[in-house]
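Student: Below: sequence and its predicted model.
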Amino acid sequence: MVSIVGMGGIGKTTLARTIFDDPLIVQNFEIRAWVTISQEYDMRETLLALLHVTEILFGKRKQEDSANNVAKLVDIMSKHSDEQGKGKQEDSASKFVKFVEAMSKHSDEQLGEQLRKNLYGRRYFIVMDDMWSSKVWDEVRKYLPDTSNKSRIVITTRLSNVAVNFDSDAPHEMDFLDEDKSWSLFCDKVFLGEACPLELVEIGKQIAQSCKGLPLALVVIGGLLAKSQRTIEQWKDVAENLASIINLGNHEQCLKILALSYRHLPIHLKPCFLYMATFPEDCEIRISRLIKLWIAEGFVNPVVPNSLEDIAMEYLKELIDRNLLIVRQQGTLGKMKSCIIHDLLRDLCLREAQKENFLCITKSLIVHGSCSTILPSEIWEMTQLRHLKFENIVLPDPPRHSHLVDSQDSYILENLCTLTTVENFKLTEEVVKRIPNIKKIKIAYRNDFKGSKLSSYCLENLARLSKLESLALDMKWSKENCVGNFALPHSLKKLTLEGCYLPWEDMRIVGSLPKLEILRLYDRAFVGNVWNPSEGEFGRLKFLQIRSTNLEYWGAENTHFPSLEHLNLSFVYLQELPLGLAEIHTLRFIGLNYCSESAVNSVKQIREERESLGYEDLQISVGY
């Protein structure tokens, strides 16, 4: 079993046909058969097509074909033209129709058993082209005998999850052509083996690159240019209207082939795929953002006990398995971070979306403004709201409806996960009750508040948000310690503090957080000359960044930061870094930007000390 996998138009069938017609294959296999599996798969037609070949070859039915002829399966489902010409195609098709009529009295099982007998003991090479479901293989495999005689079966499919279901080696995944191969294929189609005229090379390469390595697009455009005038003006016109040329007129075959992938999508994936048209061409799409948008649009169906995010991620994986989306970036642990969609598939999304009145794309996907957005009180009644993200927003107090029975429970935003960036957010008991499952908050306290301690903003209630994982507090315009008695929830994994002017003694509030992994301290988040961490603090902290502080002495030991991996200091004028950092075996990177020379020298000493302890090399980055 050999599986060839890739998106529509990438060349799977062409590769399989090249192998099928190779002289070595013709010489070494007694039987060669090619069958195209349509989306509306019919088991009986597949068996009849395969059986017809073996009947012709071995004279099970008397045919006029000579025994020395290489049998060619005429697949009535195939959309590809027969190179032998229309006359021979019609003749072979009529023979196949007569064969089908003669077999009409036999059941599918009888046809399959006859096929198995014809193949048994003989070396065969079968191509099953464009397979959409592993069910096809499950039904046919019992009639394809394995007698260890080096017979081969080749499967082509657009669906990666189908390919991995076969008892075969790892699938051969078709990739896009690079620039050189794209140019070579383009020239073959346009000039039929001749060299490209020098005056057309530059514009020709521009056209070839615009096809983004998709062979189908190169073939379609190449076929058009082969029949057009070879002038710079004509080719420039093609380059400027590439998408419309591929999508419209006599060249719709390209989009029709790609449209098969869309039509075969399950109903729950179609809106997710069409939504990709909202992103600009060549846009690298952050997967975390895409999932939030799908959920916000209502495309993701809830399935207990999975979260909507988990279900949306499964949707995404399905589209990737179908080669409709391409993973662009992966994290260090293999987690997908971003994806892209090929321009032609995006054009397909646009066409289908407009046809179905799914959405309308304009060129005017952005509004910029520096003012804060004041939201209406009705925002507290949007119980399905999941992510509220603005540059700057002002949230009103929750409405009170005393005439309603149990009215407060009616407006709890149980689904709200993200809330950014809220100005002068009053975390009253009433507000905290309404956002019980919030995971991410960013709050900015501007310099227009009254009072120096922010007591009316109830920051101590942060500790009551038991699901909160990421918190950012921006107070950079306060210029004084105005946080007051604030507390933090033990669920925090990521914390960013800016301009809080807290004394380093209050760092115990942060250090005691049991799950904290990322800590960013910006623009005098903490002030004072000395920071002495306490024993047992920062047990899980992996990333620490400090920018702009008057800290001069840091009395850290390896026991204070046992899990630290990344340390970044900017505009921090420490006399030296704690030598105890050398004993933190997890530490991999220290970055210093605009720090003192003595601090830089102490980092070098830390690296030497680590080497003497036998730890892995420490990466150091210094900038001024």
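Tutor: All right, it came through fine.
Student: For the rest of this, base every contact and every neighbour count on C-alpha atoms.
Tutor: Will do.
Student: what about the strands in the stretch 101-250 of the chain?
Tutor: Assigned strands in the stretch 101-250 of the chain, in chain order: 124-129, 152-157, 172-173 (criterion: DSSP state E, counting those that start in this stretch).
Student: and the comparison structure, right after this:
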Amino acid sequence: MGISLEEIAENYLEDLIDRNLLRVDKRRSEGGVKTCRIHNMLLNFCKNEARSKRENLFQEVKRCDGEFEPSGTSLEECRRLCIHSDVLKFPSSQPHGPRVHSFVCFSKENISLEGQDISTIPAAFKVLRVLEAKPIIFARIPSNLCHLFHLRYLTLSLNLATLPEFFSKLLNIQTLIVYTTSRTLEIKANIWKMIHLRLVKTNASATMPKIEQSSKANENLQTFNGISPQSCTKEVFERAHNLKKLGIRGQLALLLDGNKRSLDNLAKLGQLVKLKLQNDIYSNPPSKCQLRGFPPLFKFPPKLKSLTLSYTFLDWCHISILGLLENLKVLKLKDNAFMGDCWEVAKTHFRGLEILHIGRTNLVTWLAFGYHFPKLMRLELHNCDELREIPIGLADAPHFQALDLCHSKLAVASAKKIQKAKQKKQEEQNAKFFGFKLSIFPPDE
């Protein structure tokens, strides 16, 4: 495969950063840019240029003295609309924009649309390519949504547990993001017909429809976040073999149980680099949600670089297999991913691990040395309120440069010892720059 659209976009973004036109606000764990900021002077310049009749880049819709500016009927020349407030009243303004390609809603409050208002947006803007409507909660999906043939990007919020079959008609869609109040989402649409689809994301556990034998592989699909364990089948992954990012949400025992073959299918995703596993604990006590362990090493995706676990309640004795993943650089253990009062890192060496996050656990004693984490750069401990101390031996990890503590009060004293030890080592080496950063929240008094 050649360079992807996502990689091209990231290159353009990094170029803008290198030219000081943008500055990085946050980076992802893997090193990529997560959020950016723009300098005020440049922002004002861009706004003026965007609003000029010559560029006609975007139009912000505002409500003033009870009226929308511009009015819904004076959007003939507008191509991109952005609305922040009074969204509920916007449909009643009878908007009509035959040239509008983008409609973006950034309201701080959620708005529920019902009745005839639901169909207003697809009817008013028939050549939409981008529809970002997360704050707008649809009580039902407008049937005329499937008429937006040019749609490339769609974000919807629903009070529903089903994604209808008519979504299959959105043949040009590239990004599909669905937020729902339901814990599960039944996808009836045939996503294999959406040959341009690159990203699917939902906050629910999404089940896929039965695959027709005639369905071809989607070579472009790179991200699927929210698929259910039941849908992690051979047929699905054979048609999504270019996936790079995958999030599985639901009863993970169906996936990780040694008697099942679901993870055998996962191992066939040769391009997968990022995997998130979130266990469903709804209405069940932790004892019933606890996973028995991990499958053998050969059942993991071969190129896996980032792994996130949530609510798996694993015993710390099972973590050793993760240290054998040769390409693993980022490990995030969130929300009781592991339970138990002692983690002794003995024979296991996390040789390539650069970032380790441990969040919300009952861990009390952690025994480790720097040679267990030879490439560790950043350690994050969040809500580890029972952890007595961080292993002082981590100060010997040569690349260790950032320690972030959040609501982990008992570990503060040991964190400061590590900071002093790192500072002393750098002074002994006559280092010109002291690069170790310690962050504590709430601030230590």
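Tutor: Ah, there it is. Not measured: the values here are computed from a predicted model.
Student: related to what we said a few turns ago, minimum distance to Val35 of structure 1: which of the strands of the stretch 101-250 of structure 1 has it?
Tutor: Using Cα to Cα as the measure, strand 124-129 is the one of those that comes nearest Val35 of structure 1, at 5.2 Å.
Student: Distance from that closest one to the middle of the chain?
Tutor: On the basis of Cα atoms, centre = their mean, to the nearest Å, the separation between the geometric centre of strand 124-129 of structure 1 and that of its chain is 32 Å.
Student: Can you name every helix or strand that it contacts?
Tutor: Under the contact criterion of 3 or more Cα pairs under 8 Å, 6 or more residues apart in numbering; DSSP states H and E, the helices and strands touching strand 124-129 of structure 1 comprise helix 12-20, strand 31-36, strand 152-157.
Student: And Tyr501 of structure 1, what's its match in structure 2?
Tutor: In structure 2, Tyr501 of structure 1 lines up with Phe313, judged by TM-score structural alignment.
Student: residues touching that match, list them.
Tutor: Contacts for Phe313 of structure 2 were tallied using Cα atoms under 8 Å, 6 or more residues apart in numbering; they are Pro286, Cys289, Gln290, Leu291, Asn336, Ala337, Phe338, Met339.
Student: ok, longest helix in structure 2?
Tutor: Ranked by residue count and defined by DSSP state H, the top helix of structure 2 is helix 412-428.
Student: hang on, the earlier thing: give me the subset of the contacts of Phe313 of structure 2 lying in helices.
Tutor: Those of these mapping onto helices are Pro286, Cys289, per DSSP H.
Student: Mark which of the contacts of Phe313 of structure 2 are buried, thanks.
Tutor: Buried subset of those (neighbour count, 16 or more other Cα atoms under 10 Å): Cys289, Gln290, Leu291, Asn336, Ala337, Phe338, Met339.
Student: Is it possible to get TSV of the residues you listed that adds distance to Leu410 of structure 2?
Tutor: Output for the buried ones among the contacts of Phe313 of structure 2, formatted as TSV (distance: Cα to Cα, whole Å):
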residue	distance to Leu410 of structure 2
Cys289	28
Gln290	27
Leu291	28
Asn336	18
Ala337	20
Phe338	19
Met339	18
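Student: List just the nearest of the residues you listed to Phe373 of structure 2.
Tutor: Among the buried ones among the contacts of Phe313 of structure 2, and counting by Cα to Cα, the member closest to Phe373 of structure 2 is Phe338, at 18.6 Å.
Student: Show me what that closest one lines up with in structure 1.
Tutor: Using TM-score structural alignment, the equivalent of Phe338 of structure 2 in structure 1 is Phe526.
Student: hmm, back to that, now the helices and strands packed on strand 124-129 of structure 1 as TSV including distance to Leu344 of structure 1 and mean neighbour count?
Tutor: Conversion of these to TSV gives the following (distance: least, Cα to Cα, whole Å; neighbours: other Cα atoms under 10 Å):
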stretch	distance to Leu344 of structure 1	mean neighbour count
helix 12-20	17	17
strand 31-36	24	22
strand 152-157	19	21
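Student: Map Lys201 of structure 2 onto structure 1.
Tutor: Residue mapping for Lys201 of structure 2 onto structure 1 gives Lys389, with TM-score structural alignment as the criterion.
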